[in-house]
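> no sequence on hand, only this structure:
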């Protein structure tokens, strides 16, 4: 029993540290300006490319990947400049403190994924992996309460700062995919947990989309592009729990970046 408790503790610690999303004015710029002006890619690990491999050594713990959708969009469109500042584990406060320095009057396009770490993504997944159905649902309800009460103001702070620093930019706020295909035989979490996690992703996306729209930004919904490629689909573009590299768990694969995120940014930009 003592060994079991220690193992469970280590498992929880690994998940909590490794699963972190690794760790304006209404008038927007025209698509032509977005293509010819500078491009700045902000956000958390879903933008930095954790899970896609091919990490840029100089990015250190931010784990920026050459297979991440910002890098791929830059390669395909050759904007006048490219600043890739998205960082594994970033929260809204981290974006404000560390990622906005490249924004300016010449910025034509900004992309960002943010909010998942603020809402406690890592702890939600840790709880749902290690606890009962009721424990998982309770933690998700706590996260939803945060999304209702606190996250909108946090997002406003980031969006206001982007608009102030890059007033001519087209801003594309990308959301998060649903994690699981439901109604299939799949080892791991119960169907109850999977459905609740998907519901939480929808809840977070709805909140982010509302704040983006209120700032005149474009919301890029990736749930449609990931449909059919969720965990348990047999053709997943998302890593499930990966004990060899815990930090990549529940993050898009290279195919998820190129097939799930890139088309949405390309369409919105």
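In hand now; what should we look at? Being a predicted model, the structure only gives us computed values, none of them experimental. Residues are numbered from 1 along each chain as shown.
> CA atoms for contacts and neighbours, from now on please.
Noted.
> can you list the neighbours in contact with stretch 154-161?
If you take CA atoms under 8 Å, 6 or more residues apart in numbering as the criterion, stretch 154-161 is touched by 24, 92, 93, 95, 96, 115, 208, 211, 212, 215.
> roughly how far does the first one sit from residue 208?
Right, the one you point to is residue 24. 15 Å (CA to CA, to the nearest Å).
> here comes the other one, which I'd like you to weigh against the first:
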């Protein structure tokens, strides 16, 4: 029995070392870090909600990190539109340090071409293209749990005293019983059927499950109590693009100045994100 326990412990250590093997080098010695650091993609950047604080990353003054940051003297956000887990791992960890108290992370959906899936699963596409893009996205996301676990491990290396809140994504379309209009593209109305919306929602659900699985994997390997998965889907229930309540997600918007808003949480959605994360924190 003792030999089995040692073997399992060794296997776990080797698995963790493999996950962290691709992590970047640690930050400079003596770097204390910011109290609250926000990492991630366009969801965390608040893309689509003017005014922007950073035009390159489309980081908004209305993003959920800016709301949460009020309790920390401000947010140090490196979140950037289009970021994948690798972009976060190798480009967004510089503000972390031993003084960091909170890290929020929203990343993973850009590991696959989710916008291509949305286009295919609408009136712009066909049932065949929808299934094809959906299948390709599923393959691209097959290793997402391992990537999330690796990313969380790197964050913990840089921020040994922080609570790490890893979020999922809201379902875009809500409950659909018929055809739903989701905006326009090049002056052409875009609609989704109930089947297409359900498939897209299932895709987001699978992404969320993979992210949560990555958090679980990291916790299994480390027994780290300072990491938690934050599910935001319930908060957005009734506020999707095809729900009857107020929309917390912007539909497809034409025009160069406004297109980035498409399929992203609006200001109310960013407030909802902040509220769910705040409620999940251990203090």
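Everything's here; your move. Since the structure is predicted, the reported quantities are computational estimates derived from the model, not experimental observations.
> thinking again about what came up before, residue 24 and residue 208 of the first structure: who's more crowded?
Shown here are residue 24 of the first structure and residue 208; by other CA atoms under 10 Å, residue 208 has more neighbours (26 against 23).
> which stretches in the stretch 151-283 of the second structure count as strands?
Per DSSP state E, counting those that start in this stretch, the stretch 151-283 of the second structure carries strands over the ranges 163-167, 180-185, 188-192, 227-230.
> now tabulate those strands in CSV and tack on mean neighbour count and distance to residue 263 of the second structure.
CSV is the format used below for the strands of the stretch 151-283 of the second structure (neighbours: other CA atoms under 10 Å; distance: least, CA to CA, whole Å):
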stretch, mean neighbour count, distance to residue 263 of the second structure
strand 163-167, 24, 17
strand 180-185, 17, 9
strand 188-192, 17, 12
strand 227-230, 21, 20
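> Serialize the ones you listed to CSV and add fields for distance to residue 243 of the second structure.
Shown next, in CSV, are these (distance: least, CA to CA, whole Å):
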stretch, distance to residue 243 of the second structure
strand 163-167, 22
strand 180-185, 9
strand 188-192, 13
strand 227-230, 22
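> now for the ones you listed, which one comes closest to residue 13 of the second structure?
strand 227-230 (18.4 Å; CA to CA).
> tell me which stretches of the first structure form helices.
Along the first structure, counting by DSSP state H, helices occupy 2-18, 31-36, 45-48, 69-77, 92-98, 121-130, 133-149, 151-165, 191-214, 223-226, 254-255, 262-268.
> which residues in the second structure does the third one match up with?
Residues 42-45 of the second structure are where helix 45-48 of the first structure aligns, with TM-score structural alignment as the criterion.
> got the contact list for that stretch?
If you take CA under 8 Å, 6+ apart as the criterion, stretch 42-45 of the second structure is touched by 38, 57-60, 63-65, 77-83, 105-106, 264-265.
> out of everything not next to it in sequence, what's closest to the spatially most central residue of the second structure?
In the second structure, the residue lying closest to the centroid (CA atoms, centre = their mean) is residue 106, at 2.8 Å. Closest residue to residue 106 of the second structure apart from its sequence neighbours, by CA to CA, 6 or more residues apart in numbering: residue 40 at 4.6 Å.
> now residue 68 of the second structure
That would be residue 274: by CA to CA, 6+ apart, it lies 6.0 Å from residue 68 of the second structure.
> how many neighbours does that neighbour have?
For residue 274 of the second structure, using other CA under 10 Å, the count is 20.
> quick one, what contacts the counterpart of it in the first structure?
Matched across to the first structure, residue 274 of the second structure falls on residue 262, judged by TM-score structural alignment. Going by CA under 8 Å, 6+ apart, residue 262 of the first structure touches 69, 70, 72, 73.
> just the buried ones out of these, please.
Among the contacts of residue 262 of the first structure, the ones that count as buried by 16 or more other CA atoms under 10 Å are 69, 70, 73.
> now which residue in the first structure aligns to residue 199 of the second structure?
Aligned partner of residue 199 of the second structure by TM-score structural alignment: residue 196.
> residues in contact with that match?
Counted by CA under 8 Å, 6+ apart, residue 196 of the first structure has contacts 137, 140.
> swap in residue 86 of the second structure?
So residue 86 of the second structure contacts nothing (CA under 8 Å, 6+ apart).
> burial measure for the aligned residue in the second structure for residue 250 of the first structure, as a count.
In the second structure, the residue paired with residue 250 of the first structure is residue 263, using TM-score structural alignment. Using other CA under 10 Å, the number of residues around residue 263 of the second structure comes to 24.
> residues contacting residue 263 of the second structure?
By CA under 8 Å, 6+ apart, the contact list for residue 263 of the second structure reads 172, 249, 250, 251, 252.
> need the counterpart of the third one in the first structure.
Residue 250 of the second structure maps onto residue 239 of the first structure when the alignment is built from TM-score structural alignment.
> cool, and the first one?
Pairing criterion TM-score structural alignment: the partner of residue 172 of the second structure within the first structure is identified as residue 179.
> ok, its match - contacts?
Residues in contact with residue 179 of the first structure (CA under 8 Å, 6+ apart) are 194, 197, 198, 201, 230, 231, 238, 250.
> that one - nearest residue in space that isn't next to it in sequence?
residue 230 (5.4 Å).
> isn't the one you found right up against residue 239?
No - at 9.1 Å, residue 230 of the first structure does not count as touching residue 239 under the criterion of CA atoms under 8 Å.
> neighbour count for those two, which is higher?
Between residue 230 of the first structure and residue 239, residue 230 has the larger neighbour count (other CA under 10 Å), namely 23 against 20.
> and that one, what pairs with it in the second structure?
In the second structure, the residue matched to residue 230 of the first structure (TM-score structural alignment) is residue 240.
> just checking, that match touches residue 249?
Yes - counting by CA under 8 Å, residue 249 is a contact partner of residue 240 of the second structure at 6.1 Å.
> quick one on the thing from earlier: buried stuff in the match of helix 45-48 of the first structure?
Applying 16+ other CA under 10 Å to stretch 42-45 of the second structure flags 42, 43, 44, 45 as buried.
> sorry, back to before: make a PyMOL selection of the buried ones in the contacts of stretch 154-161 of the first structure.
To isolate the buried ones among the contacts of stretch 154-161 of the first structure in PyMOL, judged by 16+ other CA under 10 Å, type:
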select buried, resi 24+92+95+96+115+208+211+212+215
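> okay if I get the contacts of stretch 154-161 of the first structure as TSV plus distance to residue 16 of the first structure?
Formatted as TSV, those follow (distance: CA to CA, whole Å):
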residue	distance to residue 16 of the first structure
24	34
92	19
93	19
95	21
96	23
115	17
208	24
211	28
212	29
215	33
